[in-house]
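> Okay, predicted coordinates and the sequence, questions at the end:
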Amino acid sequence: MARSLVISAPASGIGKTTLTLALARAYRDRGLKVKCFKIGPDYIDPAFHAAATGRTSVNLDSWAMPREAIEALASRSADADLVLAEGSMGLFDGVTAPGVSGTGATADIAEMMSWPLLLVIDPSGQAQTAAAVAAGLRDFRAAVRVAGVVLNRVASARHEDLVRRALADAGIAVFGALPRHAAITLPTRHLGLVQAEEQVEVDGVIAEAARFVTEHVDLHAVLQSAACVSTTPRAAPGLNVKPPGQRIALARDAAFSFVYPHMLEGWRAAGAEIMTFSPLADQGPDDSADVCWLPGGYPELHAGRLAANSRFRRALQSFAETRPVHGECGGYMVLGTTLTDANGARHEMTRLLGLETSFAQRRMHLGYRLAELALPMPGHRVGARLRGHEFHYSTIVSQPDAPLAVVRDATGAVITETGSRRGYTTGTFFHLIAEDR
């Protein structure tokens, strides 16, 4: 029977990820089996969770997934001693129009699973007001239970005392207070944290975070505040994660790494074989594969190298003459004609699609997407309704090919990023999470 907690905050950038990693490693060091989840559409944090726990972390998303699928994914913690589910954005932040089982807010999952909340509160520039913020979060939604708080970035002992007293008056438990500590700062870039696999020092950073949190947080009190939940592992009905083929050539390196773990697990569970290759190492897809998939990532940081890797480009072009190739976001851009980087340099891509994109004038595209396919793509028929999420800073210069889908945002408004199809090649700017039933 696992104890379970959701780690959330009033906003992004408060310290949820750092605290999640520190607690996960600290409890693992004490012999507990720890399982992490990521609430919401994030493909970077789960890799950090895996580095901290030694176990795969998957996403739980109330906008894109039905309740029974979320419960089935959560049931994979049956052999764990402790579940830590890291929230996204602020506790109640989601979209205005509900999706399959909610708005995508962290609070949806906390309520659905009856998991109590550990709030991270940053009282910088505040004192007693921090208690008002915590009390507001506690009282905003009756079915969401706050177990207590950890204060982050406290300025001094006096500052900590003022905040602790106010929280005690509000009836909110304080499990610890963390002073600022530069040694556990994780590097970031334009789409979030620098990926775990790119940081050779990531294990040391997590270890230092665990040591630091152990020194300042009452680990016993945190553990005792977690809810005891009995789960039995079961399949995930309704998630509709269909493999795009039987033998899947998957691009996988620092330029192509944004893959939701539940997608790969779903493909394998359906009997598919995944064969990875590295475009950055000038490798092409295995010729025995029957489909090639290029996930998102950071091709804009490696555009010159990808353009120079002629063996990769020729192999992919040859593959696409007879078999399906699909790209998501960054992968989609590499399937196009050119990619202009942030410095204005124009790089030739694989030319399987007519798409031209540019980072020279960055503009953020962020949000849930619901796509109805006008043309087929690997694993999905015409008319299929696909739920996903888009997050990038590129601008479309030209998109001349046949539109792949009618794509709407979470409000139902039609957007211009339709995806494309040419021959056997397809691509989308959104990352697929699940297909509607």
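Now that the structure is in, tell me what you want to look at. Residues are numbered from 1 along each chain as shown.
> CA atoms for contacts and neighbours, from now on please.
Noted.
> which residues in the stretch 1-150 of the chain form helices?
Using DSSP state H, counting those that start in this stretch, the helices assigned to the stretch 1-150 of the chain run over residues 16-29, 45-53, 67-74, 106-113, 129-140.
> tell me the angle of the second one relative to helix 16-29?
Right, helix 45-53. Orientation of helix 45-53 against helix 16-29 (axes from the mean of the first three to the mean of the last three Cα atoms, to 10 degrees) gives an angle of 30 degrees.
> So what touches helix 45-53?
Residues from elsewhere that reach helix 45-53, judged by Cα atoms under 8 Å, 6 or more residues apart in numbering: 17, 20-22, 24-25, 28, 33-38, 55-59, 193, 195-197, 202-203, 206, 261.
> what's the answer for stretch 199-208, then?
So stretch 199-208 is in contact with 21-22, 25, 51-52, 183-186, 196, going by Cα under 8 Å, 6+ apart.
> hmm, which two among those residues are most spread apart?
The largest separation in the contacts of stretch 199-208, counting by Cα to Cα, is between Ala51 and Ala183 at 17.7 Å.
> what about those two, which has more around it?
Taking other Cα atoms under 10 Å, Ala51 and Ala183 do not tie; Ala51 has more neighbours (20 against 11).
> I'd like to know how far the more buried one sits from Pro295.
Note on Ala51: its distance to Pro295, by Cα to Cα, to the nearest Å, is 21 Å.
> try it against this one:
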Amino acid sequence: MPAGLVISAPASGVGKTTLTLALARAWRNRGLHVQCFKSGPDYIDPAFHAAATGRASVNVDSWAMDRGTIAHLVGRGTDADVVLAEGSMGLFDGVAARGVSGTGATADIAEMLGWPVLLVIDPSGQAQTAAAIAAGLRDYRAGVRLAGVVLNRVASPRHEDLVRRALNDAGIAVFGALPRHAEISLPKRHLGLVQAEEQAEIGKLIDEAARFVAEHVDLDAVLGSAASWSPQPAANGMNVTPPGQRIALARDAAFSFIYPHMLEAWRAAGAEISIFSPLADEAPDASADVCWLPGGYPELHAGKIAANARFRSGLRAFADTRPVHGECGGYMVLGTALTDADGIRHEMTGLLGLETSFAKRRMHLGYRLAALAAPMPGHQVGARLRGHEFHYSTIVAQPDTPLAVVHDATGAVIAETGSRRGLATGTFFHLIAEDR
């Protein structure tokens, strides 16, 4: 029977991902089968999980998904020995208004699955106060159980002793304390961690993290704190309609942001996926009946995309007779032009009139609920789509027919409506699920 555990923290940036990867690899090195999940709309971390465990990881999200969908997704952990759900932001951080089954907080997933929470606490600049924070998180919400704490970035043995004593007085188990260790720091860029597939040495980094954590953390005690878990049969699956029978999917360093569960749901529904690389100047498969451009980092490769004539002409020819859809970065590439961070304007494919700029960065972040005013691949007029938007571009022009009426998680209407022109459509949000 699998043992389930949620890894969370008081805030972002304290080491959740590093600890998750280290524990997963350390237990895998002991011969255990480890399954990871990511709570929340982060599409980068699952690839790191897969690198550590050798098993595909997916997102579970209480704002966008119902309980049946979450149960279906976590069911892949049935044959594992250990199941780890890595949280996002702080343990109770979500949106103000409840979504499908919760607010998107990691605590929702912990309570829903009945898994205890392993807290990562960074006590930098404090000592006993770290225990007060941990105790507050333990007592904040009935139904969320605390397994214990791993301290990260402790400054000295004396510092560790002060924090350990305070946590012991509060009745909170300390499974280990990690000194600062630059060798296991994961590189970052403006949308989060540099992606796993872009890091040639990611295997060595995870191995070092596993060695370091095994040296300073009681792995047996952590494993013993996890809850025995009997997955409940899911009443239904993903209920996702693929955008087509044969999907040409852009996939390279500029087009890599798509939720793994969406690809799995498309395949499970019988769709075939044909991969092509715009950066390698490849055109979509001529035998496909739909083309999908995910998000990613087109702003870092805008010059190359603009120069790749075979890709641009091939995509335009495809769009003459078949649907093309772009999400976020893919939407920008379907547009007329993209201005990069240096102020250089690059012509894009021109299938839509959208023009965006990174010259003046402006963060767009949050859940999105879209009611389609026009059809897009896989979804008809009136469909209610749930997704998440995260980018730093500014809209210079968005002149085409709006694709949807889009609200944020509070219900406020936002200007990023998406667009439709001919058979081309695009949205700034990444699709997570459709309301049933």
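Received it, and whenever you're ready, just let me know what you need. What you see is a predicted model; the values in this text were computed from it and never measured.
> Got a TM-score for the pair?
TM-score for the superposed chains, counting by TM-score structural alignment, normalised by the length of the second structure: 0.99, backed by 436 aligned residues with a Cα RMSD of 0.8 Å.
> about what we covered before: so which of the contacts of stretch 199-208 of the first structure is the most crowded?
Busiest of those [other Cα under 10 Å] is Arg25, holding 27 neighbours.
> So that residue sits against Ala210, correct?
Yes - between Arg25 of the first structure and Ala210 there is a contact at 5.9 Å, judged by Cα atoms under 8 Å.
> Kindly provide the distance from the closest residue to Ala155 of the first structure other than its chain neighbours to Ala52 of the first structure.
The spatial neighbour of Ala155 of the first structure that comes closest, neighbours along the chain excluded (Cα to Cα, 6 or more residues apart in numbering), is Pro179 at 6.4 Å. As judged by Cα to Cα, Pro179 of the first structure and Ala52 of the first structure stand 22 Å apart.
> residues of stretch 159-171 of the second structure that come out buried?
Using 16 or more other Cα atoms under 10 Å as the test for burial, stretch 159-171 of the second structure gives 159-160, 163-167.
> burial of the residue nearest to Ala155 of the first structure, as a residue count?
Neighbourhood size, Pro179 of the first structure [other Cα under 10 Å]: 16.
> returning to that earlier point: so how do I select the buried members of the contacts of helix 45-53 of the first structure in ChimeraX?
In ChimeraX syntax, the buried subset of the contacts of helix 45-53 of the first structure is picked out as below (16+ other Cα under 10 Å):
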select :17,20,21,22,24,25,28,33,34,35,36,37,38,56,57,58,59,195,196,202,206
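> Of the contacts of helix 45-53 of the first structure, which belong to strands?
34-38, 58-59, 193 (DSSP state E).
> Switch those residues over to JSON lines; also include distance to Thr214 of the first structure.
Below are these laid out as JSON lines (distance: Cα to Cα, whole Å):
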{"residue": "Val34", "distance to Thr214 of the first structure": "16"}
{"residue": "Lys35", "distance to Thr214 of the first structure": "19"}
{"residue": "Cys36", "distance to Thr214 of the first structure": "18"}
{"residue": "Phe37", "distance to Thr214 of the first structure": "21"}
{"residue": "Lys38", "distance to Thr214 of the first structure": "22"}
{"residue": "Val58", "distance to Thr214 of the first structure": "26"}
{"residue": "Asn59", "distance to Thr214 of the first structure": "27"}
{"residue": "Leu193", "distance to Thr214 of the first structure": "23"}
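> nearest to Met275 of the first structure, of those residues?
Closest approach to Met275 of the first structure among these (Cα to Cα): Val58, at 20.6 Å.
> From Leu316 of the first structure, how far out is the closest one?
30 Å.
> and if you look at Gly284 of the first structure?
Taking Cα to Cα as the measure, Gly284 of the first structure falls 6 Å from Leu316 of the first structure.
> Between the two, point out the one with more neighbours.
Higher neighbour count among Gly284 of the first structure and Leu316: Gly284, with 26 against 22, using other Cα under 10 Å.
> isn't the more buried one right up against Ser278?
Yes - assessed by Cα under 8 Å, Gly284 of the first structure is found in contact with Ser278 at 7.3 Å.
> Just give me the neighbour total for Val14 of the second structure.
Neighbour count of Val14 of the second structure, defined by other Cα under 10 Å: 21.
> Likewise for Leu5 of the second structure?
When neighbours are counted by other Cα under 10 Å, Leu5 of the second structure comes out with 28.
> Excluding sequence neighbours, find me the nearest residue to Gly270 of the second structure.
Gln245 (7.1 Å).
> give me every residue that touches the one you found.
For Gln245 of the second structure, the contact set (Cα under 8 Å, 6+ apart) comprises 270-272, 288-289.
> for Ile247 of the second structure, same thing?
271-274, 288-292.
> SS state for it?
Classification of Ile247 of the second structure by DSSP: H, G, I helix; E, B strand; the rest coil places it in strand.
> which residue lines up with it in the first structure?
Under the alignment (TM-score structural alignment), Ile247 of the second structure pairs with Ile248 in the first structure.
> just checking, Ile70 of the first structure touches Val58?
No - with contact defined as Cα under 8 Å, Ile70 of the first structure does not reach Val58; the gap is 10.2 Å.
> for Phe175 of the first structure, helix, strand, or coil?
strand.
> Go ahead and confirm it touches Val150.
Yes - counting by Cα under 8 Å, Val150 is a contact partner of Phe175 of the first structure at 5.5 Å.
> Quick one: map Arg158 of the first structure onto the second structure.
Counting by TM-score structural alignment, Arg158 of the first structure lines up with Arg158 in the second structure.
> How many neighbouring residues does that match have?
Arg158 of the second structure: 11 neighbours (other Cα under 10 Å).
> That one and Arg211 of the second structure, how far apart?
Note on Arg158 of the second structure: its distance to Arg211 of the second structure, by Cα to Cα, is 23 Å.
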